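Novice: Coordinates only, no sequence provided:
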């Protein structure tokens, strides 16, 4: 028991990439006109700006990124979705059951408004009984403003298995960008069980 009190929780914040500096914010017009003589950059910007719709964003809503929902994707089962547009404190009460040893993926649904957002990342820290057990950060990418919902599917992960792994886990999630803007932070939980319920 004395050893348990010496366990320090992991830092829940995403790790920084040494030497990386986020690009300066630029307007869409500046981006379009920048490096016009570089063919590969012009093609990249065209793909990034394809379907850009600046009129889609409500004028009274200054948010650049709106995270709509999070899904838990398991092959052969219906996706489990969490609505992220309402009262986020309610998510703690809705525990998701995951069968031990199951491969799953997290899918984030979001909208980008007003301007390009660079370096979007989904980050989460998982804890059990107050002790951090895992931390992941996934590069989502850069996105231009569009009317429709965009999504990102995280790489596959495997739920732990065995009697010791079964139990209740709490996840602190964030959707952030290169400028360290937190577009949404939410907490949710899951239980690892011997079988699906």
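Specialist: Okay, I see it. Fair warning: this is a prediction, and the values are worked out from it, not measured in the lab.

Novice: hey, let's count contacts and neighbours off CA atoms from now on
Specialist: Will do.

Novice: host element of the most centrally placed residue in the chain?
Specialist: Residue closest to the average C-alpha location in the chain (C-alpha atoms, centre = their mean): residue 122, at 2.6 Å. Residue 122 is part of strand 117-128, with elements assigned from DSSP states H and E.

Novice: how about that strand: buried residues?
Specialist: 117-127 (16 or more other C-alpha atoms under 10 Å).

Novice: so after it, what's the next helix or strand?
Specialist: strand 131-143.

Novice: which helices and strands sit right next to that following strand?
Specialist: strand 117-128 (3 or more C-alpha pairs under 8 Å, 6 or more residues apart in numbering; DSSP states H and E).

Novice: could I get the buried residues of strand 117-128 as a markdown table with distance to residue 62?
Specialist: Conversion of the buried residues of strand 117-128 to a markdown table gives the following (distance: C-alpha to C-alpha, whole Å):
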| residue | distance to residue 62 |
| --- | --- |
| 117 | 13 |
| 118 | 17 |
| 119 | 19 |
| 120 | 17 |
| 121 | 20 |
| 122 | 21 |
| 123 | 23 |
| 124 | 25 |
| 125 | 28 |
| 126 | 31 |
| 127 | 33 |
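
Novice: another one to put next to it:
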């Protein structure tokens, strides 16, 4: 990866912002152990450390990405395994020119709390940078149930000049700058869905 590509996927920095002190699940468990209302509140957060598979060390497991267009079935892309991501890199996601669409991500957090999780992607056409998207997902505790996050709507390029192949590089990164998943994929803007 070149330095330019790293910059394309670097999250924006807010001057003066300092990442807060990180707490582990054990820290949260010890926090005000004798306070019954706080104990109920912590249970409501759904922090389930023991529900995580011991044989999977990942803290963030991205399960899928869906392209939602009103009136059409979702285009769901599997991101749960290295094999699925490899297959995605060889098969473009087709989007009809000029349509408005949403991207929805489904992911699971395991083993520990993840702070300031973000999704970023950089879109290029013929090696020219066209767009950088940065979506704040938030902070999440481990849970056996997946989380879902839908991003702000986007509009596919329209007209004959907008049609073509767009290279996308995506990453999930947190406040500690840990890159939980990074992958390349292709969007094919066509006159129709075929």
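Specialist: Arrived safely. Being a predicted model, the structure only gives us computed values, none of them experimental.

Novice: Can you pull the TM-score for these?
Specialist: After superposition, the two chains reach a TM-score (TM-score structural alignment, normalised by the length of structure 2) of 0.85; 185 aligned residues with a C-alpha RMSD of 2.5 Å.

Novice: So what touches the strand holding residue 122 of structure 1?
Specialist: The set of residues external to strand 117-128 of structure 1 that reach it, using C-alpha atoms under 8 Å, 6 or more residues apart in numbering, is 12-14, 64-65, 132-144, 168-178.

Novice: Please say which position in structure 2 residue 173 of structure 1 maps to.
Specialist: The equivalent of residue 173 of structure 1 in structure 2 is residue 170 (alignment by TM-score structural alignment).

Novice: again, but for residue 30 of structure 1
Specialist: So residue 30 of structure 1 corresponds to residue 27, using TM-score structural alignment.

Novice: quick check, that match in a helix?
Specialist: Yes: note on residue 27 of structure 2: a helix contains this position according to DSSP: H, G, I helix; E, B strand; the rest coil.

Novice: Number of residues surrounding residue 107 of structure 2?
Specialist: Neighbour count for residue 107 of structure 2, taken as other C-alpha atoms under 10 Å: 17.

Novice: Tell me which residue of structure 1 matches up with it.
Specialist: Using TM-score structural alignment, residue 107 of structure 2 lines up with residue 110 in structure 1.

Novice: Give me the three-state assignment for the residue lying closest to its match once chain neighbours are set aside.
Specialist: Residue nearest to residue 110 of structure 1 in three dimensions, not counting chain neighbours: residue 67, with 4.2 Å by C-alpha to C-alpha, 6 or more residues apart in numbering. At residue 67 of structure 1, secondary structure determined by three-state DSSP is strand.

Novice: so residue 67 of structure 1 sits right up against residue 108, yeah?
Specialist: Yes: taking C-alpha atoms under 8 Å as the definition, residue 67 of structure 1 is a contact partner of residue 108 at 7.5 Å.

Novice: number of nearby residues for the aligned residue in structure 1 for residue 185 of structure 2?
Specialist: Correspondence of residue 185 of structure 2 to structure 1, assessed by TM-score structural alignment: residue 188. Neighbourhood size, residue 188 of structure 1 [other C-alpha under 10 Å]: 20.

Novice: Return the mean post-superposition distance for the helix or strand in which residue 188 of structure 1 is found against structure 2.
Specialist: Residue 188 of structure 1 is part of strand 182-193, with elements assigned from DSSP H and E. Average distance, strand 182-193 of structure 1 versus aligned residues of structure 2 after superposition (mean C-alpha distance after the TM-score superposition for structure 1): 0.8 Å.
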